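In: Okay, structure incoming, though there's no sequence with it:
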């Protein structure tokens, strides 16, 4: 109890908490885009339930990883050498997650470009998904992003209490934003292709990070924000043309 009171009275602890919360929320955007695209392929009655289960299990997973933070830190130690690169378990998790994202985004883009392939659902360009399969894929990406964010958090503060609060706040924000974001993506079909392109970019970045090539996340998110701004302007222009045509 005294340790918690000391943290509450420490300005540095508050700065670390705010910084971690912002970082966790920003990192959660990647996960949220993936969750929105996946759950929108389910029947409407199952979508919100899938999001809640996926994000809820993500919270449990992250808190469980925080409980084993000493083991998580050891994941950064090299365990194998591939093509002259010393890879740790963290690196291999990032590479596997990146490859999964690239494969998934490429497959979804293909089905949106050529929706006539077998296995598509009646919804234009969408691949049929089961509820269990959707939740399983959400958990796979949750694991990748959880390991990455927790290792980053350990480098920013030694206090588990601060990490727990930051993770809980980030997951609550994800839970609140999941349905509005998914509905927005569904109402604007062109956003789907943009979001899939973001997933390709994120997957490629994860692979690069796994092989030791550091890509400043500020550049990645700046590129995503600029692309989103351009698409927003395109949407405004299309709406203006529609209003003019109606008049």
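Out: Looks like it came in fine. Note that the structure is a prediction, hence the values are computed from the model and not measured.

In: Every contact and neighbour count from this point should use C-alpha atoms.
Out: Fine.

In: correct me, but residue 57 touches residue 139?
Out: Yes. In this structure residue 57 lies within contact range of residue 139 using Cα atoms under 8 Å: 7.4 Å.

In: Those two: which has the busier surroundings?
Out: Set residue 57 next to residue 139 and count neighbours by other Cα atoms under 10 Å: residue 139 wins out with 20 against 16.

In: for the more buried one, what are its contacts?
Out: 54, 57-58 (Cα atoms under 8 Å, 6 or more residues apart in numbering).

In: for those, which one is nearest residue 212?
Out: Ranked by distance to residue 212 (Cα to Cα), the contacts of residue 139 are led by residue 58 at 26.2 Å.

In: ok, the nearest residue to the closest one once chain neighbours are set aside to residue 45 distance?
Out: Nearest non-adjacent residue to residue 58, counting by Cα to Cα, 6 or more residues apart in numbering: residue 142, 5.8 Å away. Per Cα to Cα, to the nearest Å, residue 142 is found 23 Å from residue 45.

In: one more structure, for comparison:
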């Protein structure tokens, strides 16, 4: 209660809350893109339910992890060390290392899963015709609801751990962290259906989103090996790509309107 009251009286707490809300919303975009792509593979009547369930599970995981902060911080303790160090960077730190904590292991496994999943989806979009292979036929079929939820849960866990560790690094005020998580997940709920429908209507956006997942997976693996890529660079690149794709969409729409007008005149 004291920490909650301090939120309304301490300007520093407000500043931490605003910064953390922005960070949590940005980190939630990755989670939401994955949920949108997976839910769009389900029958239309199941998509909204899958998104709501996936986001609800993401919220539950974040709140559970917040209640276990001491245990979560312990995930950063080194579990094993292969003794390999990269050359020192400008800050006098190894450019990469092989001292792995449980957090590092989870990030590497999660990154590999994201890369595998995105590569699989890209292959399916590039070559959508199923072959005679039984595995290809299963991939071509509509995804099962349970399979989609299991994959969402796995990635929710990875993104939730990354999200909460980021929150712990920015503030030690539990009330601020809880409010930031609730606001971020609320934003995910509001954006889920519009984002998923937009991706579904624009096939080229699907490929762009899958490219984002590949990049995010690579960043997670790099982070697990101690190579910390500034998040600002990642999201600046994503924002620029979205801007270019938006211009392409506007260009295609203008061409369609021009062709339709020419057809009507003829």
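Out: Perfect, I can see it now. Small disclaimer: the values here were computed from a predicted structure and weren't measured.

In: Tell me how the two chains score on TM-score.
Out: TM-score of the superposed chains, computed with TM-score structural alignment, normalised by the length of structure 1, equals 0.95; 245 aligned residues with a Cα RMSD of 1.6 Å.

In: that older thread, ok, the contacts of residue 139 of structure 1 in structure 2, which still hold?
Out: Comparing the contacts of residue 139 of structure 1 with structure 2 on both residues aligned by TM-score structural alignment, their matches' Cα atoms under 8 Å, the contacts found in both are 54, 57-58.

In: What is the neighbour count of the aligned partner of residue 205 of structure 2 in structure 1?
Out: Matched to structure 1 by TM-score structural alignment, residue 205 of structure 2 sits across from residue 191. Neighbours of residue 191 of structure 1 under the rule other Cα under 10 Å: 17.

In: and the nearest residue to residue 191 of structure 1 once chain neighbours are set aside, how many residues sit next to it?
Out: Among residues not flanking residue 191 of structure 1 along the chain, residue 185 sits closest, at 5.7 Å (Cα to Cα, 6+ apart). As a burial measure, residue 185 of structure 1 scores 20 neighbours (other Cα under 10 Å).

In: The host helix or strand of residue 185 of structure 1 vs structure 2, mean deviation?
Out: Residue 185 of structure 1 belongs to helix 160-187 when elements are defined using DSSP states H and E. With mean Cα distance after the TM-score superposition for structure 1, helix 160-187 of structure 1 departs from structure 2 by a mean of 0.5 Å once superposed.

In: who does that helix touch, helix- and strand-wise?
Out: Packing partners of helix 160-187 of structure 1 (3 or more Cα pairs under 8 Å, 6 or more residues apart in numbering; DSSP states H and E): helix 11-39, helix 44-67, helix 189-210.

In: So which elements touch the longest one?
Out: Right, helix 11-39 of structure 1. For helix 11-39 of structure 1, the packing partners by 3+ Cα pairs under 8 Å, 6+ apart come out as helix 2-8, helix 44-67, helix 131-156, helix 160-187, helix 189-210.

In: Now distance to residue 20 of structure 1 too, for these, in CSV please.
Out: What follows is the helices and strands packed on helix 11-39 of structure 1, written out as CSV (distance: least, Cα to Cα, whole Å):
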stretch, distance to residue 20 of structure 1
helix 2-8, 15
helix 44-67, 14
helix 131-156, 7
helix 160-187, 6
helix 189-210, 20
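
In: for those helices, which one sits closest to residue 87 of structure 1?
Out: Smallest distance to residue 87 of structure 1 across the helices and strands packed on helix 11-39 of structure 1 (Cα to Cα): 7.5 Å, for helix 189-210.

In: What residues in structure 2 pair up with whichever helix or strand comes after the closest one?
Out: Per DSSP H and E, the first helix or strand lying C-terminal to helix 189-210 of structure 1 is helix 217-246. Using TM-score structural alignment, helix 217-246 of structure 1 lines up with residues 231-260 of structure 2.

In: Please confirm that residue 79 of structure 1 is located within a helix.
Out: No. Going by DSSP: H, G, I helix; E, B strand; the rest coil, the assignment for residue 79 of structure 1 is strand, not a helix.
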